[in-house]
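[1] Sequence first, predicted model second:
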Amino acid sequence: MIILKTPEEISKMKKAGELVAACHREIAKRIRPGTTTWEIEEFVRQFTKENGAIPEQKGYHGYPYATCASVNDVICHGFPKKEPLVEGDIVTIDMVFSVDGWMADSAWSYPVGQVSEEAKALLDTTKESLYIGIEKAVIGNRIGDISNAIQTFAESRGYSVVRQFIGHGIGRTMHEDLQVPHYGPAGKGPRLKEGMVFTIEPMLNIGSYAARIEEDGWTARTVDGSLSAQYEHTIAITKDGPLILTDQTI
């Protein structure tokens, strides 16, 4: 069942979203060659503690960390590690915070130092595809309109769209009953209504969209070793258009 939120509830979720966005802004200052994703993990744990938030990913179905840290060919759900990032890497940090029982979710991909033109183009296109999808998140459209806009744009630039992982409803729990694929035909899926809150989180690969899961049961990599990037916002459907709850400027 899709759970519609009241304006008051959306306001509460926005508080969580603003904190996630603030944390991402701090992470952006810390991503550089020599930094480890374990240091980012420790920073996020301290950040949530100091700001009265709960890192909801930690303990979710046994996931042991506050962040997902996905480097280069890792699509998503990578574990934070003590191995230093190196010049030219790209890394996605994904976080879900709960504030007073309401959640917000955002992933952001970061260049580590100077990256290749190929990597930069992937990052730029993935971020742009997120906002192209958000433009379609208006009352009366369908989920498929978001999905198709993202796929059409990404594939026009020569990238593949990951099928295995999709956006989702969110509120008092991390995953609610609304699925948001980033591919598929327009005009399909649930019609968008005021009060819906969900994530849009396209993952684009330079090569094949296929993923493989490592033995840890979480880490998803591209099957061909190609680079992958992801950008994600939590949005609310309002009468005035899509409201980005995790809005940030990086």
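    Now that the structure is in, tell me what you want to look at.
[2] going forward, measure contacts and count neighbours with C-alpha atoms only.
    Noted.
[3] How much space separates Val44 from Thr238?
    30 Å (Cα to Cα, to the nearest Å).
[4] next one: Glu117
    Here the criterion is Cα to Cα. By it, Glu117 lies 38 Å from Thr238.
[5] out of the two, which sits in the busier spot?
    Legend: neighbour count by other Cα atoms under 10 Å for Glu117 and Thr238, higher for Thr238 (20 against 9).
[6] ok, now how distant is the more buried one from Asp124?
    Going from Thr238 to Asp124 by Cα to Cα gives 27 Å.
[7] For the closest residue to Ser109 other than its chain neighbours, list the residues it contacts.
    Leaving aside its sequence neighbours, Ser109 sits nearest to Thr92 (Cα to Cα, 6 or more residues apart in numbering; 4.0 Å). Shown in contact with Thr92 (Cα atoms under 8 Å, 6 or more residues apart in numbering): Cys68, Ala69, Ser70, Val71, Cys76, Ala107, Trp108, Ser109, Tyr110, Ala229, Gln230.
[8] here's the one I want to compare it with:
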Amino acid sequence: MTIRPGRRRPLLMACTLAALVAGCGPGDDPKKAGAVPAQSRTDSVAAPPKSFTANVTGDISRQLAVKGDDVEIGFLPGSSTTPMWFSVSGVDAHDDSSFRVTSGIVSPFAFTAGVDQKAGSASVEIVQGDKNESYSTARYAQFFDADPKASNSVGHLTLTKAEKLKSSSDLLDRYHLVGDFSFNAAAVPDDLPADCSHEAAMATQDGERHPPFKAELCSARKVAVSAHFDVVQDFTKAQ
């Protein structure tokens, strides 16, 4: 699959760990989540700049520090039948290259400080010309997570500040959110080596194995991500 370089909106959909090797990628259709980017809803009062920093370590080592429009918020207000969800991303894009770190989708989400909120589909995407590297929590579960419950493949987001501010619209709630998130992610080649798939199929004939694939046979790579964000944002009120 060819990935266009440059900036892209955040992935506004929920992707479960059942996605296995495919993970949650840039080809997913955000319309399936029925969500609207929160940053498209602003009032006439200028909000303070958003900021986002991330540190990626492991098989790659990179840092990200962006502000303003390079910090992207995904949000679904929820209703009596659907949970509220939230995501935050930072992206540094230049011509034919981009570097994106995404918290993944926190659902259900609460505007509450000091609570560990779990996130799915967290990812790191690096595009350089025609080359694309995509690290995801779903792939980490398949190639590195030895826990049967895949607890090491879940993102964690905690708000350290959730201050409700005055909004100019009765339809919006304005919040000052400060928080941190972290996750483990992995990447594999688009075409897995034959030994990788064959060994996994043979090993699981007698039952499950965790992880199901051997990372060294599959040329899998892993990273650990920690990030911090500080945003003032208008959010559509829940129905």
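    Perfect, I can see it now. Source: prediction; values computed, not measured.
[9] And the TM-score between them?
    After superposition, the two chains reach a TM-score (TM-score structural alignment, normalised by the length of structure 2) of 0.27; 98 aligned residues with a Cα RMSD of 5.2 Å.
[10] next SSE after the helix or strand hosting the residue nearest to Ser109 of structure 1?
    In the assignment (DSSP states H and E), Thr92 of structure 1 maps to strand 90-99. Using DSSP H and E, the helix or strand that follows strand 90-99 of structure 1 in sequence is strand 102-111.
[11] which parts of the longest helix seen in structure 1 are buried?
    Counting residues, the longest helix in structure 1 under DSSP state H turns out to be helix 7-30. For helix 7-30 of structure 1, the neighbour count (16 or more other Cα atoms under 10 Å) marks 10, 12-24, 26-28, 30 as buried.
[12] what angle do it and strand 90-99 make?
    Interaxial angle of helix 7-30 of structure 1 relative to strand 90-99 (axes from the mean of the first three to the mean of the last three Cα atoms, to 10 degrees): 140 degrees.
[13] Tell me the helices and strands packed up against helix 7-30 of structure 1.
    helix 37-50, strand 90-99, strand 102-111 (3 or more Cα pairs under 8 Å, 6 or more residues apart in numbering; DSSP states H and E).
[14] What I need now is the ones you listed written out in CSV, including distance to Leu178 of structure 1 for each item.
    Below are the helices and strands packed on helix 7-30 of structure 1 laid out as CSV (distance: least, Cα to Cα, whole Å):
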stretch, distance to Leu178 of structure 1
helix 37-50, 27
strand 90-99, 17
strand 102-111, 15
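[15] what's the closest of the ones you listed to Gly133 of structure 1?
    Closest to Gly133 of structure 1 of the helices and strands packed on helix 7-30 of structure 1 is strand 102-111 (Cα to Cα; 15.0 Å).
[16] Just list what the next helix or strand after the closest one packs against, helices and strands only.
    Sequence-wise, the next helix or strand downstream of strand 102-111 of structure 1 (DSSP H and E) is helix 117-135. Here helix 117-135 of structure 1 touches strand 102-111, helix 143-156, strand 197-200, strand 203-205, strand 228-230, going by 3+ Cα pairs under 8 Å, 6+ apart.
[17] And helix 117-135 of structure 1, what's buried?
    Using 16+ other Cα under 10 Å as the test for burial, helix 117-135 of structure 1 gives 119-120, 122-123, 125-134.
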